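Student: Structural data only, the sequence is not supplied:
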């Protein structure tokens, strides 16, 4: 494979046995992609295809021919779950974690905040005749609001507790048409009095709807991956195209071409509604690669991919889907660890520990209600220790269905990644700058290193030393826990993407693994790729 970085990035590694091993430049194992999960889409009055990314904290302009994306509105005001274009070309968008609605009249105009204090503000649309603006909260709220485009009036509540009124559109009749995510329905709502009527049902998880120039209504179903045409008069629907699951949104241009986003593939596809023909504009094999776990034989690298859970062949780079967001029971995994019989996934956004059978990929258990769990490790007796970033604690889960919970230790400074060491102890990185050892029996804390620069990914080499991703310094280091000696393995790496609003201080954690032969693997939160660094030469 062609090296992505110049040879000047090479560094030397001094092992415990005093052998010098020189590492090669990082090579691409899985190629980068344009987004960090892609959500809301819009085609503006200039004909530009725009895409929003919440984790990427930006609005992108996407070339429909080449698929290349460039940032139109960057962090932090660019955080966009959905984008709406008004009748005069004005643009409004929703900052899901920010809880804000942003607006600007044109590219040169300043960005204004039209409303705030709306957590989970999700979908947004203009009435193209009147210029009225509407927005909905989903997941972190459940309400539909009218928003003053001048930002002078407080939002007006239209309806609430509807069932997740997601990607919607204002019809020519002035009613607001959209899906109820949690009810499998497409409905319409009268913005004057909040009256809600069912248009069609029988969907898996409808994510968004949109009208074409002829008044046809199209809907995407994220659970089934289908693009459907819905008859608003009869409620009948027909499939236009079969796509992959994890669909998020759609937009329709002036020629009635349909553009559909997929959060698990970082993809945008163009669909001809007359023929069902599909054209891929851009995509990625990984979405937002974060924590990792390497199989014992070194052949498989498991990747917690935020919008998916995947396995990567370490020889070929082939990616296999194990779970996809909203097409399975995966809940935005941010970390993965190996248990004896299970894969342990954690999600700080949903507070979940998810156990998956390593033999048959079935779900063994789901534990909810954890406080932003960042990683999990299985102990010899089958019980599990979970690091809670939200509380700064390690919690011990045991018993039937892991329902017995106790605090193992507390007062941690942002635990990020955790592993079981060769000595049976727990080792973890803390966002506060520490490499820490915790006794799994007593909970005793020993800080082995301090002043690390946003340490995240953690792995232990055969000689007992640790490989750590120092993301604020964009490098991998080796640390000898006995002496505290450190050396740089590779620097100027594509890691350390700034954490956006609503994200933990570590942002997207960088996963790191080291194989028995010394091969290093790391995920990139900057370009969404997966890389390997091999031993180039070794001499006495």
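Tutor: Looks like it arrived, so ask away. Remember, predicted model here, so these are calculated numbers, not experimental data.

Student: okay, CA-based contacts and neighbour counts for the rest of this
Tutor: Noted.

Student: Which helix or which strand is home to the residue lying closest to residue 136 once chain neighbours are set aside?
Tutor: Of all residues not flanking residue 136 in the chain, residue 144 sits nearest, at 4.3 Å (Cα to Cα, 6 or more residues apart in numbering). For residue 144, the host element (DSSP states H and E) is strand 143-147.

Student: continuing past that strand, what's the next helix or strand?
Tutor: Heading C-terminal from strand 143-147 (DSSP H and E), you reach strand 156-160.

Student: Which neighbouring elements make contact with that following strand?
Tutor: Packing partners of strand 156-160 (3 or more Cα pairs under 8 Å, 6 or more residues apart in numbering; DSSP states H and E): strand 143-147.

Student: so who does the residue nearest to residue 168 when sequence neighbours are not counted touch?
Tutor: Nearest residue to residue 168, sequence neighbours excluded (Cα to Cα, 6+ apart): residue 178, at 4.1 Å. For residue 178, the contacting residues are 165-169, 186-188, 208-209, by Cα atoms under 8 Å, 6 or more residues apart in numbering.

Student: Over to residue 510?
Tutor: 289-291, 456-457, 469, 471, 495-496, 522-525 are the contacts of residue 510 under Cα under 8 Å, 6+ apart.

Student: between those residues, which is nearest residue 249?
Tutor: residue 289 (21.5 Å; Cα to Cα).

Student: In space, what's closest to the closest one - neighbours in sequence excluded?
Tutor: Going by Cα to Cα, 6+ apart, residue 289 has residue 305 as its nearest residue, at 4.2 Å.

Student: That neighbour: neighbour count?
Tutor: 30 (other Cα atoms under 10 Å).

Student: Verify the contact between it and residue 287 for me.
Tutor: Yes - contact criterion Cα atoms under 8 Å: residue 305 and residue 287 qualify, at 5.9 Å.

Student: Please, where are all the helices along the stretch 401-540 of the chain?
Tutor: Counting by DSSP state H, counting those that start in this stretch, one finds no helices in the stretch 401-540 of the chain.

Student: One more to weigh against that first structure:
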């Protein structure tokens, strides 16, 4: 039976946390809580007193009741905004939105009407209003800071050569303060013009500049420790506070001067007390998850776009699943999409077109391959070579363990997304556009042999003995396929996979240096005890699927924790 905290709404089931239906002998268990507010970025209080949250990854804007934490979508799939990253409210109550990847700035009236302010800014991000005046900066190298005019007048450039701008605000002295994320600096410029001034240097990864109700300057860090740096504007004296909120993005102060912060790495909204204590207003969780793997110690690792996130290993935690966010370990590995564990190492693909190998023990990462086109699923061969589904190029690759030499195993596929090996070492691949699972029998022999076709966008893939498991994302179910006979059976249905925010909307294209919101990837992994682990990216959880007995007679995943 679900506990009250486990009944959080999922993204595909707003009314509650409905469980998937499972086949005979299988049981589904969440390893973490659903995440109702994933990818939280710019935040600002609206005229209605609610905290409005721009969600770049979700393509939506939500409103949070500051008393209860209840979340309501106010800008969603039916609206013209694609990838909101920051927002601000004007004196008349209108909401101004920085739509990052399409390069647009919108004005949304209190009645919900949209007006395009401009489509001529590259990667608009930081946005703020000073009375009825509107200011926006660009998140890119050699970026600019503008005053924009909703009445159609030409923009005015107030500052240029920004090293990736972001959240900014006017200070008590009337100047606009803004960060240079890539140089660790805070700058300021007067809204009425004049040369910009360097205000603070050597600030830890500044992502947002905010002033509390008393006029104190607070700079947020986007790094793993969640640092807040308070800088006295007169003396320059600094105090640094570690919040533990990995990947801070933005902050807002309510009428009582409570500080609320957002996290691009884990979503949610967190209250930060002056002494560093934190309290979740909206709990954090997973942005995806996407690729998934499990190591021999039973620790589950997921590629979560902005981070590599891991659950506790069995016996490490004092409570049963579903784990709270505080039990998850996050390493900021940007644009992580696929992951595989072997021999104490974690191998990842990224949306930057790279293959990485991460050593958790030493917390070091090295780049193995660059220049790929949207690599997704990854697996490790018995000889240590990496197998990669390069979806954007329609290829399956082998990366040699010794010298990282890349060999093409298959080409000409529509969209290969995941790879797995059977007991004989043969490579299998899912293609969600072809709707099939293929086996690659001979290197360089073409697209391979069809194992199963007519599938509904298969993605995550596992081969276990003489059975193959794949996630049919279009039909939201987990399918088992007998390799000897081709017989199919449904293991679980009504799975929370897929991203509802993308419905009816083409994915925005990646601008230079910034990956657009990632395409859905429902990864699948086999645990050492025989359970299956599924990336339930429709609600932000990892699902564990247990069976009482495996087809070969061995124990099949053990008992799931009581819920």
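Tutor: The structure has been received and is ready for your questions. Because the structure is a prediction, the values reported are computed rather than measured.

Student: on that earlier part again, make TSV out of the contacts of residue 510 of structure 1 and add distance to residue 419 of structure 1 and neighbour count.
Tutor: Formatted as TSV, the contacts of residue 510 of structure 1 follow (distance: Cα to Cα, whole Å; neighbours: other Cα atoms under 10 Å):
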residue	distance to residue 419 of structure 1	neighbour count
289	18	32
290	15	28
291	11	32
456	12	32
457	10	28
469	14	33
471	18	27
495	20	26
496	21	24
522	15	27
523	17	30
524	20	24
525	20	26
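
Student: will you turn those into TSV that also has distance to residue 446 of structure 1?
Tutor: Formatted as TSV, the contacts of residue 510 of structure 1 follow (distance: Cα to Cα, whole Å):
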residue	distance to residue 446 of structure 1
289	30
290	26
291	24
456	18
457	19
469	20
471	22
495	27
496	26
522	26
523	28
524	29
525	29
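
Student: Pick the one among these closest to residue 315 of structure 1.
Tutor: residue 522 (14.6 Å).

Student: Now do the same for the closest one: its match in structure 2.
Tutor: Residue 522 of structure 1 maps onto residue 534 of structure 2 when the alignment is built from TM-score structural alignment.

Student: who touches residue 384 of structure 1 in this structure?
Tutor: 376-378, 396-398, 402.

Student: follow-up on the earlier one: roughly how far apart are the match of residue 522 of structure 1 and residue 482 of structure 2?
Tutor: Distance, residue 534 of structure 2 to residue 482 of structure 2, using Cα to Cα, to the nearest Å: 20 Å.

Student: Hmm, the match of residue 522 of structure 1 is touching residue 527, no?
Tutor: No - the criterion here is Cα under 8 Å, and residue 534 of structure 2 misses it with residue 527 at 10.6 Å.

Student: Identify the residue spatially nearest to residue 176 of structure 1, adjacent ones excluded.
Tutor: residue 170 (4.4 Å).

Student: what about the one you found, neighbour count?
Tutor: 26.

Student: Please apply the same query to residue 194 of structure 1.
Tutor: Count around residue 194 of structure 1 with other Cα under 10 Å applied: 17.

Student: close enough to count as contact, residue 437 of structure 1 and residue 448?
Tutor: Yes - taking contacts as Cα under 8 Å, residue 437 of structure 1 lies within contact range of residue 448: 6.9 Å.

Student: counterpart of residue 125 of structure 1 in structure 2?
Tutor: Checking with TM-score structural alignment, residue 125 of structure 1 has residue 128 as its match.

Student: Check residue 466 of structure 1 too.
Tutor: Aligned counterpart of residue 466 of structure 1 in structure 2: residue 468 (TM-score structural alignment).

Student: ok, that match - contacts?
Tutor: 461-462, 480-483.

Student: Could you find the closest non-adjacent residue to it?
Tutor: residue 481 (5.0 Å).

Student: Structure 1: which residue goes with that neighbour?
Tutor: By TM-score structural alignment, residue 481 of structure 2 lines up with residue 479.

Student: Would you agree that match is in contact with residue 465?
Tutor: Yes - at 5.7 Å, residue 479 of structure 1 and residue 465 qualify as touching, with contact defined as Cα under 8 Å.

Student: More neighbours: the two, which one.
Tutor: Per other Cα under 10 Å, whichever of residue 479 of structure 1 and residue 465 has more neighbours is residue 479, with 22 against 19.

Student: residue contacts, the more buried one?
Tutor: Contacts for residue 479 of structure 1 (Cα under 8 Å, 6+ apart) come out as 465-468, 485-487.

Student: if we go to 10 Å?
Tutor: 435, 448-449, 460-461, 464-468, 485-488 (Cα atoms under 10 Å, 6 or more residues apart in numbering).

Student: now do residue 285 of structure 2
Tutor: With Cα under 10 Å, 6+ apart, residue 285 of structure 2 has these contacts: 32-39, 265-268, 309, 323-326, 328, 539-541.

Student: Name the nearest residue to residue 280 of structure 2, sequence neighbours excluded.
Tutor: residue 270 (4.5 Å).

Student: On the three-state scheme, that neighbour is what?
Tutor: strand (DSSP: H, G, I helix; E, B strand; the rest coil).

Student: ok, now how distant is it from residue 69 of structure 2?
Tutor: 10 Å.

Student: which residues are in contact with both of those two?
Tutor: Counting by Cα under 10 Å, 6+ apart, the residues touching both residue 270 of structure 2 and residue 69 are 280-283.

Student: Quick check: the two most widely separated of the residues you listed?
Tutor: So, these by Cα to Cα: farthest apart are 281 and 283, at 6.2 Å.

Student: who's more crowded, those two?
Tutor: Between residue 281 of structure 2 and residue 283, counted using other Cα under 10 Å, residue 283 has the larger neighbour count: 22 against 19.

Student: Pretty sure that one sits against residue 266.
Tutor: Yes - between residue 283 of structure 2 and residue 266 there is a contact under Cα atoms under 10 Å: 9.1 Å.

Student: Which contacts among the contacts of residue 384 of structure 1 does structure 2 share?
Tutor: By both residues aligned by TM-score structural alignment, their matches' Cα atoms under 8 Å, the contacts of residue 384 of structure 1 still in contact after alignment to structure 2 are 376-378, 396-398.

Student: Dump those residues into CSV; add distance to residue 365 of structure 1 and secondary structure as well.
Tutor: Listed next are those as CSV, based on distance: Cα to Cα, whole Å; DSSP: H, G, I helix; E, B strand; the rest coil:
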residue, distance to residue 365 of structure 1, secondary structure
376, 13, strand
377, 15, strand
378, 13, strand
396, 15, strand
397, 12, strand
398, 12, strand
